[in-house]
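# pasting the sequence and the predicted model now:
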Amino acid sequence: MSTSTTPLRVALIGYGFAGKTFHAPLIRSVPGLALSTVVSRDATKVHADLPDVDVVASADVALADPQLDVVVIASPNDTHAPLARAALEAGKHVVVDKPFALDLVEARELAAIAEREGRVLSVFQNRRWDADFLGIRQLITEGRLGEVTHLESHIDRFRPQVRVRWREQPGAGSGLWYDLGPHLVDQALCLFGLPDRVWASLAVQREGGTVTDWAHVVLEYGQRRVILHASMLVAGGSPRFVVHGTLGSAVKSMIDPQETQLLAGMRPGDADWGVDPDDLLLYDGSGNVERVPSPRGDQSRYYAAFRDAVLGQGDNPVTPQQAITVMAVIEAAIASAAEGHAVELALSAAERDAWASAAHR
C-alpha cells in the first residue's frame, strides 16, 4: 500500500468511453496518483494509449494485488455495485462512475460496507467542476439573480440512430435517465438541496429505440421549480442553463468544453484546458444584458480532492450519502413516470440529515 510520500497506485476497471476519455487522462494528470493497472479484455487498445500500464483481463486479479490502493470502476452500470462491494472488501479505496448503483438498496449497502471497512468510497460527479455549472452557481451564490424561482438544466444531444452499445440496449441501468440523470440531479442538489417532490415523464422517441432516450423531470421546492431535461433528438437551439430569479435572469448557451477537449487530446495543465469562451448572459429586467465570463472548469479537481481524502488531508469530494440522495431522486423520477403523479423521496430522516451535513461542510 502507498504511503503519503509515494503515489497512490490506481487500478481502472473498464476502458470503454468513460474509462478512456475521462478517467485515465484525469487520473494521470493528478500528482500523487499513479494509474498502474487497467482491467480490460483488449490489451492492444489500452496499450495504444497507455503503454506503461499493466493490463489484466479480470477484476479479481486487480483486487488481489496488495500494491494497489485505489480501484476506479468505469464498467457497465449493472456491475458498479458488485465491483464496488468486492473492491471495498478487498481493502481498496473506491471511485464509482455514475450512477452509484442501480437502486437505493444497493446504494445503502455500499455506504455501509465502506463505513465498516474504513475505506473512502466516492462517486465520479465530474460535472461539478464544469464551467457552465460553476458560472451559474456563482451568479446564484452572489445573489445577482435574487431568489431563484425557476431553473432549467439541459444536456441534449443529436443522435437519431440507436447505437449497438449497452447504454442504448435493454438492460439494468441502461437508458438516458441512468446515463445523464445522475449529473443533472447532482448539480441541482448542490444548488438547492433536497426537493419536496419529483415529477417526471420518460419516453422512447427514436425509431428502433427500446430504452429511455428522452427525460423531463421537475423538482419541486416550495414555489421554486427546477427542470432537468435530456434528449437524444435535439440538433441545436437548446441552452445548457436558463435561470430566472426575482432580480434577473441568466442564460448559459453552450455546454462545458472539457469532454470535447479530452477527445481532442488536450489534458489538464494545457494552456486552454477548461477555458470556456461562451459567456453567461445576465438580464436585469430593464433591457440591459451583461456578458459574464464563464469560470474555468477543471474536472481533474475531483481526483485531486479524492487523493487528499484518501491521505486524510481533505474531505471526500462526493460522499456515499450524497450519492444515496441522487439515487433517491433517480428512483422517484422513474416511479413518477410510471404512476403519473409527483413522488416524494424515499429517504429516512437520518439520510436527510447525513446529506445536509455533507453538503454544508
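Received, thanks.

# contacts and neighbour counts: CA atoms only from here.
Will do.

# for the residue nearest to E106 when sequence neighbours are not counted, helix, strand, or coil?
With CA to CA, 6 or more residues apart in numbering as the criterion, E106 has its nearest non-adjacent residue at 6.4 Å, and that residue is A81. Following DSSP: H, G, I helix; E, B strand; the rest coil, we place A81 in the helix state.

# my read: A81 touches F100, true?
Yes. Assessed by CA atoms under 8 Å, A81 is found in contact with F100 at 7.2 Å.

# about what we covered before: list the contacts for the residue nearest to E106?
F100, A101, L102, E106, A107, L110 (CA atoms under 8 Å, 6 or more residues apart in numbering).

# go on, A74?
L12, I13, G14, Y15, G16, A18, G19, H23, H80, V96, D97.

# take the residues you listed and keep only those in helices.
Taking DSSP state H, the ones among the contacts of A74 that sit in helices are A18, H80.

# tell me the one of the contacts of A74 nearest S231?
A18 (19.4 Å; CA to CA).

# okay, pairing it with this:
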Amino acid sequence: MSTPIKTGLCSYGHSGYAFHAPFLHVHPGFELTAVTERSKHLAQQRYPYVKIYPDVMSMINDPALELIIVNTPNYSHYEYTKAALLAGKHVVVEKPFTVNSAEGEELIELAKKQKKRIIVYQNRRYDSDYKIVRKVVEEGLIGDVLEVEFHYDRFKEELSYKKHKEAASPGTGVLYDLGSHLIDQALTIFGMPEAVFGDIRIIRKDSVVDDYFELLLYYPNLRVRLKSSYLVKEALPAYILHGRKGSFIKSKSDIQEALLMKGVLPDTPDWGAEAPAEWGLLHTEADGIIRKEFLPGGNGNYLDFYKGVYAAIREGKANPVTPEEGLNVVKVIEAGALSSKERRVVTL
C-alpha cells in the first residue's frame, strides 16, 4: 500500500468521534494526522498521535495534510470545503453537501479547476438495512416497484443541546439533517424524480426549526414517500416496498452507530452483523408459489466508504459518493421546501 493519506478532521463531536476517526484509525491507507478542538483535546486521549489545532482554518492550511474531513455545522460546509480546495486538499464533506444548490455547483467547478476530489459523506448507504432493501429492488424480488415508503423517526420533545441545530438559520431542521439520508437512499436506488411534493412542519413545542416532513417523489410508474418526525413513540417499519410480485418490509436495524458510540473499534470480522430478529419480511408469489420468509440483512460497514475514498484518491477510481449526487439531494430538499411553502407539486 502506498503512502497513507494524511487527514485532518474539522470537528471531534459526535460525528468525528463515531463516524470518522475510528475508520481513519483502522484503515491502513489513512493517517489521522490532525483534529480541530478548541479546548478539550478529547481526540488525543484516544489517538495520542494526532496534532490538535484550535481552529479549522489553521488546520486546513497545514501543508502536510492531503485530505480534509468537513464535519462542521451545515451552514459552514461551503466555506470550509471551498477553503480546503483552494489550499490544494481533497475533501470529504458531510451531508448535506451544501445549504443550497448554487453553492454546490460552485464547489463542483472549483474542484475540477483544482483537480481535487470532493466526496460527500453518505454513510447510510452502508447500513445493513438499506443494503438489503437495495438488493431486493435490484434483484427484482418483488417485481416492478410501484410504491415505497422510507421512515427515519425519533421521539425527542426536548431541543438538542447543540445550539446550531436548533437555530432558525440556513441548513437547519430535520429535512436537511435526516432528510439528506432518506433522499440519498431513494435517489441511489430509483434516480432523480420528475417532481416533488413536500409537507414540512414544526411540531415540538419550543422548536423554531422543522422537525417533521413528508416528501412525495414522483416517478413515471412509482411513488416514493419519505417521512421523518421527532415525535414518533412507536416506530413504524423503516422501509415498506410494494411491487407487482409482492412486498418487502424492513425495520431500521443497523447497529454500527450504537457500537461506535460505546467506543468499539470497527475491526472485527462480524462488524455490523444484523440480528436475525431484525431481518426483513419478503412476501411474494410467483408461478402459483407463495414465498413468505425473512431475508438476512448481512453486515453494515462504514469502512467501505473509506475504502472507496482511498481508491478514489490513490488509485484514480470513481468517488464512492460524487458531489453531483450530493447536489441532487440538495435540489430535492429545495424543491420540497418550495412545495411546502406554496402548497403545490414542484417539477424538477
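Yes, it's here. Not measured: the values here are computed from a predicted model.

# how alike are these chains, TM-score-wise?
Overlay of the two chains. TM-score (TM-score structural alignment, normalised by the length of structure 2): 0.95; 342 aligned residues with a CA RMSD of 1.4 Å.

# which residue ranges form the helices in the stretch 251-361 of structure 1?
Per DSSP state H, counting those that start in this stretch, the stretch 251-361 of structure 1 carries helices over the ranges 258-263, 300-310, 320-339, 349-359.

# then the stretch 1-150 of structure 2?
14-15, 21-26, 42-46, 56-60, 77-86, 101-114, 128-138.

# what's T33 of structure 2 aligned with over in structure 1?
In structure 1, the residue matched to T33 of structure 2 (TM-score structural alignment) is S36.

# who are the contact partners of that match?
R9, V10, A11, D52, V53, D54.

# and the residue nearest to E106 of structure 1, what pairs with it in structure 2?
Aligned partner of A81 of structure 1 by TM-score structural alignment: Y78.

# next: L12 of structure 1.
Using TM-score structural alignment, L12 of structure 1 lines up with L9 in structure 2.

# thought its match was touching E66?
No. Counting by CA under 8 Å, L9 of structure 2 stays clear of E66, with 11.4 Å between them.

# tell me which residues touch D177 of structure 2, please.
Applying CA under 8 Å, 6+ apart, the residues contacting D177 of structure 2 are K95, P96.

# map it across to structure 1 for me.
Match for D177 of structure 2 (TM-score structural alignment): D179.

# now for the nearest residue to R38 of structure 2 once chain neighbours are set aside, how many residues are close by?
Take R38 of structure 2 and drop its neighbours on the chain: the residue closest to it by CA to CA, 6+ apart is P54, 4.6 Å away. Residues contacting P54 of structure 2 under the criterion other CA atoms under 10 Å number 13.

# where's the residue most central in space within structure 2 relative to G140 of structure 2, distance?
When CA atoms, centre = their mean is applied to structure 2, the residue found nearest the centroid is Q122 (3.1 Å). According to CA to CA, to the nearest Å, Q122 of structure 2 stands 25 Å off from G140 of structure 2.

# swap in P237 of structure 2?
From P237 of structure 2 to G140 of structure 2 the distance is 21 Å (CA to CA).

# so for those two, which residue has more residues nearby?
P237 (17 against 14).

# what sits closest to the alignment partner in structure 1 of that one if chain neighbours are left out?
Alignment note (TM-score structural alignment): P237 of structure 2 maps to P239 of structure 1. Distance criterion CA to CA, 6+ apart; nearest residue to P239 of structure 1, sequence neighbours excluded, is S253 at 4.1 Å.

# and the one you found, what does it touch?
Per CA under 8 Å, 6+ apart, neighbours of S253 of structure 1: S238, P239, R240, F241, D278, L280.

# need the overlap of contacts for A81 and F100 of structure 1.
A107.

# what's the counterpart of N319 of structure 2 in structure 1?
Checking with TM-score structural alignment, N319 of structure 2 has N316 as its match.

# next one: L295 of structure 2
By TM-score structural alignment, L295 of structure 2 lines up with V292.

# hmm, L282 and that match touching each other?
Yes. V292 of structure 1 sits in contact with L282 when judged by CA under 8 Å, with a separation of 7.0 Å.

# more neighbours: which of these two?
When neighbours are counted by other CA under 10 Å, V292 of structure 1 and L282 differ, and L282 comes out ahead with 21 against 15.

# which non-adjacent residue is nearest the more buried one?
A250 (4.6 Å).

# roughly how far does the one you found sit from V226 of structure 1?
From A250 of structure 1 to V226 of structure 1 the distance is 14 Å (CA to CA).

# neighbour-wise, which of the two wins?
Set A250 of structure 1 next to V226 and count neighbours by other CA under 10 Å: A250 wins out with 26 against 22.

# and the residue lying farthest from the centre of structure 1, how close does it get to R119 of structure 1?
Centroid-distance maximum for structure 1: S286 at 36.8 Å, with CA atoms, centre = their mean. Note on S286 of structure 1: its distance to R119 of structure 1, by CA to CA, is 53 Å.

# also E220 of structure 1?
35 Å.

# then G236 of structure 1?
Distance from G236 of structure 1 to R119 of structure 1, by CA to CA: 44 Å.

# check D308 of structure 1 too.
For D308 of structure 1, the distance to R119 of structure 1 - CA to CA - is 13 Å.

# comparing those two, which residue is more hemmed in?
R119 (19 against 16).

# show me what contacts the more buried one?
L88, G91, K92, H93, V94.

# what do you get if the cut-off is 10 Å, keeping everything else the same?
V70, A87, L88, E89, G91, K92, H93, V94, A111, I113, V310 (CA atoms under 10 Å, 6 or more residues apart in numbering).

# kindly report the same for T260 of structure 1.
T21, M266.

# now the strands for structure 1?
8-13, 33-39, 54-56, 70-73, 93-97, 121-124, 148-156, 197-203, 214-221, 224-231, 241-245, 249-252, 280-283, 289-292 (DSSP state E).

# now these as JSON lines including distance to R301 of structure 1?
Shown next, in JSON lines, are the strands of structure 1 (distance: least, CA to CA, whole Å):
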{"stretch": "strand 8-13", "distance to R301 of structure 1": "16"}
{"stretch": "strand 33-39", "distance to R301 of structure 1": "12"}
{"stretch": "strand 54-56", "distance to R301 of structure 1": "25"}
{"stretch": "strand 70-73", "distance to R301 of structure 1": "16"}
{"stretch": "strand 93-97", "distance to R301 of structure 1": "14"}
{"stretch": "strand 121-124", "distance to R301 of structure 1": "11"}
{"stretch": "strand 148-156", "distance to R301 of structure 1": "22"}
{"stretch": "strand 197-203", "distance to R301 of structure 1": "31"}
{"stretch": "strand 214-221", "distance to R301 of structure 1": "28"}
{"stretch": "strand 224-231", "distance to R301 of structure 1": "25"}
{"stretch": "strand 241-245", "distance to R301 of structure 1": "22"}
{"stretch": "strand 249-252", "distance to R301 of structure 1": "22"}
{"stretch": "strand 280-283", "distance to R301 of structure 1": "22"}
{"stretch": "strand 289-292", "distance to R301 of structure 1": "23"}
